[in-house]
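Undergrad: When you get a sec, could you give me coordinates for this:
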Amino acid sequence: MIKAIVTGHTHGLGAAIAAELLGRGIAVLGIARSAAAGIGSQVALDLSDSAALAAWLAGPDLAAWLADADSVLLINNAGTVQPVGPLAMQDPAAVARAVALNIAAPLMLAGAVAAARPPSAACRILHVSSGAGRGAYPGWSVYCATKAALDQHARAAALDAIAGLRICSLAPGVIDTAMQAEIRAASLAQFPLRERFDALKREGELTDPADCAARLVGYLLGEGFGSEPVADLRSVAPPGV
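TA: Below you'll find the predicted structure:
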């Protein structure tokens, strides 16, 4: 039995990934602050609260849910683009929240899932990264730094060569989600490149979340997953694959 854990499963790409997995007959455990219809196994948890996440991971629930799995998937999707703006405009509390949500939670879950899986179960870990982790953008210093951290985590974890475990930090492309709406709502003082993202929406260049999720899950389940610890979905799974 394949079992998958999806963070941030209540909206956007996370919801589309959860729906794609369920459509393929894969059991899903969703982790987010709120619940979503159609998913039987869910944990209400603010992933930016590292202490609350640590307390849940210290309990029996994760191992119990994974106990009958022969293959385990972890999709670290939850994240935030905030705070947007140059250094002097960044709220320290927002920086702390971003680091906890974008870095600490994925790393904590990766370690916990690797440890809690049944001894014979294969494990695949996918961090939803971003091109922003590989190229700098003005106003996105926190977002760029946190996504770059996921890339380096995957690179280093892959070097551990853990039996039965594959990991990849995957940039999914530019998707038509609420995060894109947040970006377009930023002022030019916060994000000087906003017009580029306005144009993507205006010209219909944003990828539909369901289309992206189908390609992402196809890659996650495919033979090539993990062959490169850092990858771009647009290169490894072109449209139609």
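Undergrad: Could you use CA atoms for every contact and neighbour count after this?
TA: Fine.
Undergrad: Correct me if wrong: residue 100 contacts residue 51.
TA: No. Applying Cα atoms under 8 Å, one finds residue 100 not in contact with residue 51, separated by 10.0 Å.
Undergrad: between those two, which one's more packed in?
TA: Ranked by neighbour count (other Cα atoms under 10 Å), residue 100 and residue 51 place residue 100 first, with 21 against 12.
Undergrad: Report the separation between the residue nearest to that one when sequence neighbours are not counted and residue 190.
TA: Leaving out its chain neighbours, the residue that sits closest to residue 100 by Cα to Cα, 6 or more residues apart in numbering is residue 48, at 4.9 Å. Residue 48 is 23 Å from residue 190, where distance means Cα to Cα, to the nearest Å.
Undergrad: which parts of the top helix by length along the chain are buried?
TA: In terms of residue count, the longest helix belonging to the chain (DSSP state H) is helix 141-159. Neighbour counts over helix 141-159 (16 or more other Cα atoms under 10 Å) mark 141-151, 153-155, 157-158 as buried.
Undergrad: what residues does that helix touch?
TA: Applying Cα atoms under 8 Å, 6 or more residues apart in numbering, the contact partners of helix 141-159 are 80-84, 86-87, 95, 98-99, 102-103, 107, 127, 129-130, 132-137, 166-169, 229-230.
Undergrad: which of these count as buried?
TA: Among those, those buried by neighbour count (16+ other Cα under 10 Å) are 80-84, 95, 98-99, 102-103, 107, 127, 129-130, 132-133, 166-169, 229-230.
Undergrad: Proceed likewise with the subsequent sequence, for comparison:
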Amino acid sequence: MIKAIVTGHSGGLGAALAADLLSRGIVVLGLARRTHAPLGAAHADALQQHALDLSDADALSAWLAGPTLAGFLADASMALLINNAGMLQPVGPCGGQDPMQITAAVQLNLGAPLLLANAFVAASGHCAERRIVHISSGAARNAYAGWGIYCATKAGLDQHARATALDGLPRLRIASLAPGVVDTGMQAEVRASDPTGFPQQARFAALKAEGQLSAPADAARRLVDHLLGDAFGREPTGDLRTLSAA
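TA: Got it, this is the predicted structure:
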């Protein structure tokens, strides 16, 4: 049996990923601040949801210390962890960023994926196959003015995947993948940014106006195809737009 943990499943790409996995008969455990009522109603037997603020390190650590994760994976032959949840704020130059937003972003974008990966590996040792994918960004590899925190946290996911791959853990594959520019609420937030704090705002607005954003369902399908394919994990980082499942 294949089982998957998806963070940030209540909207955007995370919801599309959960829906795609469920459509393939994969049992999903969703972690987000809110539950997804339509998915829960449509997949009552295959979707477990836990309302959890992943930007709260103490709350996540307490949840991971409990029995839920190990219990969920107990009968899995293949286990998947998709670290998708993330936040863009704070946007703006260093020195003018809100300290609380910095703390929340570092925990949500980087701390939570590292905590979850560690717990996932510990709980999935019995599985014949286990795979971790961090949802990264082009901002991990290309710096943008005003996005210092977002760029740094996404780059941290890339380095975690590289280092974990070098650990050579049995039956574990890991990759940090940029999904491309996907038409989600985060992209709407990018377009609403103040250009004085984010000089690239006009470029991202143009991508939307020119129809160059991927639909969440399309990006999710490509990502899950690759995650389940033989090529997953051959390289610890990559861009979904240039990868295949083969």
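Undergrad: Need the TM-score from the superposition.
TA: Their TM-score after superposition, calculated using TM-score structural alignment, normalised by the length of structure 1, is reported as 0.97; 239 aligned residues with a Cα RMSD of 1.1 Å.
Undergrad: follow-up on the earlier one: now for the buried residues of helix 141-159 of structure 1, which pair is the farthest apart?
TA: Distances among these were taken as Cα to Cα; the most separated pair is 141 and 158, at 25.9 Å.
Undergrad: so how far is residue 81 of structure 2 from the counterpart of residue 154 of structure 1 in structure 2?
TA: In structure 2, the residue matched to residue 154 of structure 1 (TM-score structural alignment) is residue 161. Applying Cα to Cα, the value for residue 161 of structure 2 to residue 81 of structure 2 is 13 Å.
Undergrad: Could you do residue 59 of structure 2 as well?
TA: 19 Å.
Undergrad: ok, these two, which is more surrounded?
TA: Per other Cα under 10 Å, whichever of residue 59 of structure 2 and residue 81 has more neighbours is residue 81, with 23 against 13.
Undergrad: so what's the more buried one up against?
TA: Going by Cα under 8 Å, 6+ apart, residue 81 of structure 2 touches 4, 5, 6, 117, 120, 131, 132, 133.
Undergrad: most centrally placed residue in structure 2?
TA: residue 84 (1.4 Å; Cα atoms, centre = their mean).
Undergrad: For structure 2, just list every one of the strands.
TA: For structure 2, applying DSSP state E gives strands covering 2-7, 27-32, 47-51, 78-83, 129-135, 172-178, 237-239.
Undergrad: Need those in JSON lines (columns: distance to residue 216 of structure 2).
TA: Shown next, in JSON lines, are the strands of structure 2 (distance: least, Cα to Cα, whole Å):
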{"stretch": "strand 2-7", "distance to residue 216 of structure 2": "15"}
{"stretch": "strand 27-32", "distance to residue 216 of structure 2": "17"}
{"stretch": "strand 47-51", "distance to residue 216 of structure 2": "19"}
{"stretch": "strand 78-83", "distance to residue 216 of structure 2": "15"}
{"stretch": "strand 129-135", "distance to residue 216 of structure 2": "13"}
{"stretch": "strand 172-178", "distance to residue 216 of structure 2": "13"}
{"stretch": "strand 237-239", "distance to residue 216 of structure 2": "16"}
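Undergrad: Tell me which of the ones you listed sits nearest to residue 17 of structure 2.
TA: Closest approach to residue 17 of structure 2 among these is made by strand 2-7 (7.7 Å; Cα to Cα).
Undergrad: Which strands and helices lie in contact with that closest one?
TA: helix 12-23, strand 27-32, strand 78-83 (3 or more Cα pairs under 8 Å, 6 or more residues apart in numbering; DSSP states H and E).
Undergrad: which residues in structure 1 does it align to?
TA: Aligned by TM-score structural alignment, strand 2-7 of structure 2 falls on residues 2-7 of structure 1.
Undergrad: Also stretch 214-230 of structure 2?
TA: Using TM-score structural alignment, stretch 214-230 of structure 2 corresponds to residues 207-223 of structure 1.
Undergrad: Return the set of buried residues in the matching stretch.
TA: For stretch 207-223 of structure 1, by 16+ other Cα under 10 Å, it's 207-220.
Undergrad: what does residue 122 of structure 2 align to in structure 1?
TA: Per TM-score structural alignment, residue 122 of structure 2 is aligned with residue 115.
Undergrad: and its match, what does it touch?
TA: With Cα under 8 Å, 6+ apart, residue 115 of structure 1 has no contacts at all.
Undergrad: Could you report the neighbour count for residue 179 of structure 2?
TA: Around residue 179 of structure 2 there are 22 residues (other Cα under 10 Å).
Undergrad: OK, contacts around it?
TA: Counting by Cα under 8 Å, 6+ apart, residue 179 of structure 2 makes contact with 135, 136, 137, 219, 223, 239, 240, 241.
Undergrad: how far away is it from residue 241 of structure 2?
TA: Using Cα to Cα, we find residue 179 of structure 2 at a distance of 7 Å from residue 241 of structure 2.
Undergrad: any idea how far the counterpart of residue 51 of structure 1 in structure 2 lies from residue 107 of structure 2?
TA: Alignment note (TM-score structural alignment): residue 51 of structure 1 maps to residue 58 of structure 2. Distance, residue 58 of structure 2 to residue 107 of structure 2, using Cα to Cα: 10 Å.
Undergrad: How about the residue lying farthest from the centre of structure 2, nearest residue that isn't a chain neighbour?
TA: The C-alpha centroid of structure 2 is most remote from residue 196, which lies 28.5 Å away (Cα atoms, centre = their mean). Nearest in space to residue 196 of structure 2, with sequence neighbours left out and distances taken as Cα to Cα, 6+ apart, is residue 92 at 7.9 Å.
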